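In: Here is a sequence together with a model predicted from it:
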Amino acid sequence: MLALCLALLGGLALAGWWQAQQDTGAALRAGTLRLHIRADSDGVYDQTCKLAVRDAVLDLTARLWPRDASPAQARQAAARSLPRIQWAARQALARLGVSAPVQVSLVNMYFGTTRYDGFALPAGRYDAVRVDIGRPGSYGQNWWCVLYPGLCAAACGGYDDPAQTDLVCGDYILRFRAVEWWQQLTASRADRVLVML
């Protein structure tokens, strides 16, 4: 009888821990807006174009919402500013003498675990501003970062909730791997376009 009670208590504790990790991961994904840039190929020329677009988009988006904006406000500002983001990307390409097509959209898509200098974001579905450079469907390596909170060039931090900052900036430990494993099994890989020009 004692073994049954201990097993039941252990199961309840494990279920509570699991739910807390899922809730923190879901809140983290809901509070994050990512930037996703795709170029025609992995060639040096296309990757150079992609990095120039990245710099232009980051420069613009740094001014699109106030530092104390909520995730919803940042997402709305990004959606309203898709034409400006597209223009900034085209201008960056024009400075390089490139006239490739640029498509900009706000999407909800799956990202694998992404490690940055000093922090990592768990796998799962995130909203992202996507910038596609060149011919549709012929993309090289992706490049991404976090637009909100502004972590593209920053060190760790930026989340209001300490549990979210801990999840992003803390050590990559078993609890994180368990949530990642679950997301990889259950998250849809199909992108959902939220707003497109």
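Out: Cool, the structure landed.
In: use CA for all of it now, contacts and neighbours both
Out: Will do.
In: Show me what whichever strand or helix holds residue 21 is packed up against.
Out: In this assignment (DSSP states H and E), residue 21 forms part of helix 2-30. Other helices and strands packing on helix 2-30, by 3 or more Cα pairs under 8 Å, 6 or more residues apart in numbering; DSSP states H and E, are strand 124-133, helix 162-169, helix 174-186.
In: Name the stretch among those that sits most buried.
Out: Most buried of those, by mean neighbour count (mean count of other Cα atoms under 10 Å): strand 124-133, with a mean of 24.
In: Show residues contacting it.
Out: Contact with strand 124-133 is made by 29-30, 32-40, 50, 78, 86, 100-113, 180, 183-184, 187-188, as judged by Cα atoms under 8 Å, 6 or more residues apart in numbering.
In: Show me what secondary structure element comes after that strand.
Out: strand 143-148.
In: here comes the other one, which I'd like you to weigh against the first:
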Amino acid sequence: MTKWVNKYWLEVIYISSVLCFVGVFALLSMSEYATTMSQGLSESVIRFHVLANSDTKEDQLLKENVRDAVLLYMEPILKDSPSIDETRKRINTHLEEITQVAEQVIANWGKDYSVYVELKHEDFPTKTYGDIIFPAGNYEACRIVIGEGAGQNWWCVMFPPLCYVDAATGVVPLEGKEELKENLTDEQYEIVAFQADKPYDVRFKIVEWFNK
């Protein structure tokens, strides 16, 4: 009897060990997958991030006006950029001008808020832009902070240029999606592109969970 019990527990311990090993291996594999996907996305896009002074209606409207003025200024500069490196170079070259554009809008509104503009990496939560969804992660962004920067923010993608969504449909134009697809792997594109038949892609959830 004792021999049988010992054999039983040895089998239980063995099976448990195997299951633990498989679980740890699966977890490590998912972690590596999430890191690879997140890094790939981070290296393929440059985001545009505008933070309002506060959440008052006036400050939020001011933020939108700063956004529109900067996008209008930067559109012809970035329009024919052939690569993310070139886009980064052009943004860095025009940081002073971007600051001046923002300052002019703020002055026109009769405000004396400071403006801070920089190109840097920062952590983002999961964000939806039109029908494109970017998982949480660390992304490079052209960041404009108005005043205290304590209000709701606005963001889009400067490279590939996705800062123009069809207001009527809330959908990123086909041209923008094609440029995004050209700069991502097929798998990365499938993760961020919303599809009605599978809105909760398992791969997206893995990347999102490991980057929280």
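Out: Perfect, thanks for sending it. These figures come from a predicted structure and were not determined experimentally.
In: Tell me how they score on TM after superposing.
Out: Here the TM-score for the pair of chains, by TM-score structural alignment, normalised by the length of the first structure, is 0.78; 179 aligned residues with a Cα RMSD of 2.6 Å.
In: about what we covered before: so can I have TSV of the helices and strands packed on helix 2-30 of the first structure showing distance to residue 3 of the first structure?
Out: Output for these, formatted as TSV (distance: least, Cα to Cα, whole Å):
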stretch	distance to residue 3 of the first structure
strand 124-133	37
helix 162-169	33
helix 174-186	26
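In: For residue 193 of the first structure, find the nearest of these.
Out: Closest approach to residue 193 of the first structure among those is made by strand 124-133 (9.4 Å; Cα to Cα).
In: Return the distance of that closest one from the chain's centre.
Out: Put simply, strand 124-133 of the first structure sits 7 Å off its chain's centre (Cα atoms, centre = their mean, to the nearest Å).
In: do stretch 181-188 of the second structure as well
Out: Distance of stretch 181-188 of the second structure from the chain centroid (Cα atoms, centre = their mean) equals 15 Å.
In: so what's the residue nearest the centre of the second structure up against?
Out: The residue lying closest to the centre of the second structure (Cα atoms, centre = their mean) is residue 134, at 4.8 Å. Neighbour list for residue 134 of the second structure: 126, 127, 128, 192 [criterion: Cα under 8 Å, 6+ apart].
In: What's it aligned with over in the first structure?
Out: Taking TM-score structural alignment as the alignment basis, one finds that residue 134 of the second structure is matched in the first structure by residue 121.
In: Just the ones in strands from the contacts of residue 134 of the second structure, please.
Out: Judged by DSSP state E, those include 127, 128 as members of strands.
In: and which of the contacts of residue 134 of the second structure is nearest residue 159 of the second structure?
Out: Of the contacts of residue 134 of the second structure, the one sitting nearest to residue 159 of the second structure (Cα to Cα) turns out to be residue 192, at 14.6 Å.
In: Please pull up the equivalent of the closest one in the first structure.
Out: Matched by TM-score structural alignment, residue 192 of the second structure corresponds to residue 168 in the first structure.
In: how much space is there between its match and residue 64 of the first structure?
Out: Counting by Cα to Cα, to the nearest Å, the separation of residue 168 of the first structure from residue 64 of the first structure is 24 Å.
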